[in-house]
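K.L.:
only the shape, not the letters, is given here:
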């Protein structure tokens, strides 16, 4: 109804699960990492709990996408079954031929055991996923526990994932279920989003729906109110955002404010003694009237009753432009006199110095590793593409007089760049820098031990082991997914990491993936640290 008014392609806050709107907060990534580790552990139970609307379904879908192709999956969405019905449903999901008229617990268990043994002999894994598991009866949970007794001498034949609300975890702590609780190899309680995560979540969904980067549809006070009213639960965030934008649309406003969120909360959550006979808020009425008028206008247009106007009014006011501070006087005039414009070798030497290398190599970007650092060179078309590198880097420039030059970039803030200018920092408008830059740049980074090229499924060696240790450290796990061979569990974890960091999720560990890993683990120098070093005159 309102998305066209705000210049969006579609309504951004539907509560339907849409993979295009996937938002992986740090806690969602942790939850998925725990599930992947549990599946890779080769047996037992995996437990995921969380309040209604926190994103368990999203995690489930991600897990299914990350499982290797040699995995057979049985999914039980309605657990309100007795033990016999549950086993029959599992057999149906796995395509096991059963006599539905004469089956018993023993006959179904025997057939399932034979299937699991045959699957194991073919090198395939079997996973049973049960949603809304808090509704399972005790005798059914005990029967599920018995299924994990189906095993070989080395591993369990069936991996079971239990998903449910927090009362599931409380139920499993009861003494009569202690045997099942002790078999849980990975567990995670998915909590609500923080205020910052709520803000990022709202922004993410709006951008997927087509909102440009220079616009805001929610005032900061509105975001705080949404987080407080929703308690950080994504489903409630969607409902509040949807109704708030509807209110802004009905009131002909360019963005939603705190008052609109409070009105939306009363409407969505039925607060303050609302009854079925309570009058709708004025903004809802206005929104509905606006929608009717818009629909009627579209119909009349199609019928030819309305003629196009000479100039269509803007449907939403643009966000007020921010006035950047004037660039330092030293940057005015000819670009060749700018202190941040350096000879290529000088910029390279300063980059090496930021990485605590006292004597830079002869070539600023050598092919071989020097002092544990490797040079990565690339070319991009936009400033946005550089924002993905949280580290200092050298821009390769050409002056108006067609001489080679360089600039040491320390960060981009809005329409300005922070560049090293000797022992100080210059703030330079991007409009002044853009004509000199063709898109080429290079940076320094620390590759893992033994890394000499992309790593993929089946590779072995110290670099694979190093990557597994890095991911385990990122996930807070004591045990890595592999000790030296690139297995399917590691491939799935790499894909998850790549997808959550806007990289091509191909499961191949190349330089871009390692750069992002280094950034998140604090291995390489960051922009903020480099900026601090220059401003204080220190070196790491």
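P.N.:
Yep, that arrived. Because the structure is predicted, anything quoted here is derived from the model rather than measured.
K.L.:
from here on, just use CA atoms for contacts and neighbour counts.
P.N.:
Will do.
K.L.:
okay, and residue 294 sits in which element?
P.N.:
If you go by DSSP states H and E, residue 294 is part of helix 282-303.
K.L.:
who does that helix touch, helix- and strand-wise?
P.N.:
helix 234-250 (3 or more Cα pairs under 8 Å, 6 or more residues apart in numbering; DSSP states H and E).
K.L.:
just to revisit the earlier point, elements contacting the following helix or strand past the helix holding residue 294?
P.N.:
On the C-terminal side of helix 282-303, the nearest following helix or strand under DSSP H and E is helix 344-354. Judged by 3+ Cα pairs under 8 Å, 6+ apart, helix 344-354 is in contact with strand 393-398, strand 404-413.
K.L.:
which stretch among those strands comes nearest residue 468?
P.N.:
Nearest of those to residue 468, taken as Cα to Cα: strand 393-398 at 27.2 Å.
K.L.:
okay, now the one to match up with it:
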């Protein structure tokens, strides 16, 4: 096997679950914390969703290992059951005796209820875990909901954990399942690994397999490619990295490179998918010519009318920069800061409302409906992950201030807005002009004028509470217009999940992540209509 060629003790990227290779990223630890919190909360449902291969099984195993000894667990791995079969399987898992020749829903429920009461009296907890729950029929889900009616005066007798793919959360949004959805006390969507986590994941598995200290098999540029192709899904990372190492072994190469990455991606993902991963701003679907722009600009390209020309202000300022720099017509993406900001505003709020851009938009004050934030970045990847159009602060070779509207990255090119269509500019050409400064436009909640903390009150608190209610699928927000302990606890959980400082204070960074979770900054008003701040 190839692992001996690289001085490894075993193949590091097997897709078989091996406890020695357990890798708990911050989001995996956060998911586990949510599940443990839900199990200890005294009843109701816990929901864990995530794409195929993101590590839900890993979380489940960790949860089972950390449950108290006084816990009985029933695990349903095959959800393709009707209500009667499901109850019978639960009873079988828990060792409950029941009338097996002609069981009914009533007899099975009675037997389960009796067991739960005995367990509760003995100080034991009972947990039902259902995997691949997105395949459950809604009538079976309704029967599962009825099981939570088995309770004492103070707590539920049965804790139910539903695990499935993202469509499970969509299924629970159906009106006929609203009662079940309202009973979910903890929910977590397990996102794929970030670029940094992907790098740590690959390094961890290689080290466990015995890679010699100081040796590098996957250079940073290959790791970036692996993350791009696999989208950070651990199972796909394993398959792709395994194929890369096998290819290196077959060609007597000591470490991975871009050639081996592309070959492996074609073999593992298929040529079409591998190629698509290198173009991050467009996706082709059916007979449509263009469907979406990675940074939320698909709405612009899909408009039936042609894209509007640059505003007179932006055009004049762009001309000024071109004259100062003696640039060619191919650099019409190069604007002054004011011109680029006008373009950015116009892209996000609409052509007819572009004249409403407030003076001093990026002066540090909060503006409505969109406010401006100035930040610094070190890499192009940081900009891409923001998934929105940005203003890049540039300095020309003649030391003049300039700017460009950044839309994304395609292969080794930046996509910059050039008035009527995106222009491709080599990153190597753009990099000398960019010192890391950028600006973005974001949607603050109504009434927000600064950080919110425990005890604050006003419409901004109510808006933030409503945003969390939407995320959690709850009809009743945790707070009305006063920032209470319940909302502070929820904010801290969200901040930990987003790898922010978990201080319970709702500042701009927390609001940016909230907006991203809800898609608020990509909600655009139709042209010709008034713009309002919507939740």
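P.N.:
All right, it came through fine. Given the structure is predicted, the values throughout are model-derived calculations rather than measurements.
K.L.:
TM-score, when you put one on top of the other?
P.N.:
Aligned and superposed, the two chains score 0.54 in TM-score terms (TM-score structural alignment, normalised by the length of the second structure); 382 aligned residues with a Cα RMSD of 5.8 Å.
K.L.:
quick one on the thing from earlier: check which residues of the helix holding residue 294 of the first structure are buried.
P.N.:
Neighbour-count burial for helix 282-303 of the first structure, counted by 16 or more other Cα atoms under 10 Å, picks out 283-284, 286-288, 290-291.
K.L.:
so how far is residue 53 of the second structure from the most centrally placed residue in the second structure?
P.N.:
By Cα atoms, centre = their mean, the second structure has its centre lying nearest to residue 191, at 4.8 Å. Distance, residue 191 of the second structure to residue 53 of the second structure, by Cα to Cα, to the nearest Å: 10 Å.
K.L.:
same check on residue 145 of the second structure?
P.N.:
28 Å.
K.L.:
same check on residue 450 of the second structure?
P.N.:
For residue 450 of the second structure relative to residue 53 of the second structure (Cα to Cα), the value is 40 Å.
K.L.:
would you confirm that residue 378 of the first structure belongs to a helix?
P.N.:
No: with DSSP: H, G, I helix; E, B strand; the rest coil as the criterion, residue 378 of the first structure is assigned strand and is not in a helix.
K.L.:
you'd agree it is up against residue 440?
P.N.:
Yes: here residue 378 of the first structure reaches residue 440: they are 5.9 Å apart, a contact under Cα atoms under 8 Å.
K.L.:
so between the two, which is more surrounded?
P.N.:
Neighbours were counted for residue 378 of the first structure and for residue 440 using other Cα atoms under 10 Å; residue 440 has more, 14 against 9.
K.L.:
enumerate every residue touching the more buried one.
P.N.:
By Cα atoms under 8 Å, 6 or more residues apart in numbering, residue 440 of the first structure lies in contact with 377-380, 395-397.
K.L.:
also residue 17 of the second structure?
P.N.:
Contacts of residue 17 of the second structure by Cα under 8 Å, 6+ apart are residue 58.
K.L.:
tell me which element the closest residue to residue 195 of the second structure other than its chain neighbours is part of?
P.N.:
The shortest distance from residue 195 of the second structure to any residue other than its chain neighbours is 6.0 Å, reached at residue 227 (Cα to Cα, 6 or more residues apart in numbering). Here residue 227 of the second structure, judged by DSSP H and E, is contained in helix 220-230.
K.L.:
wait, the residue nearest to the centre of the second structure sits on residue 27?
P.N.:
Yes: with contact defined as Cα under 8 Å, residue 191 of the second structure reaches residue 27; the gap is 7.5 Å.
K.L.:
thanks again, I'm all set now.
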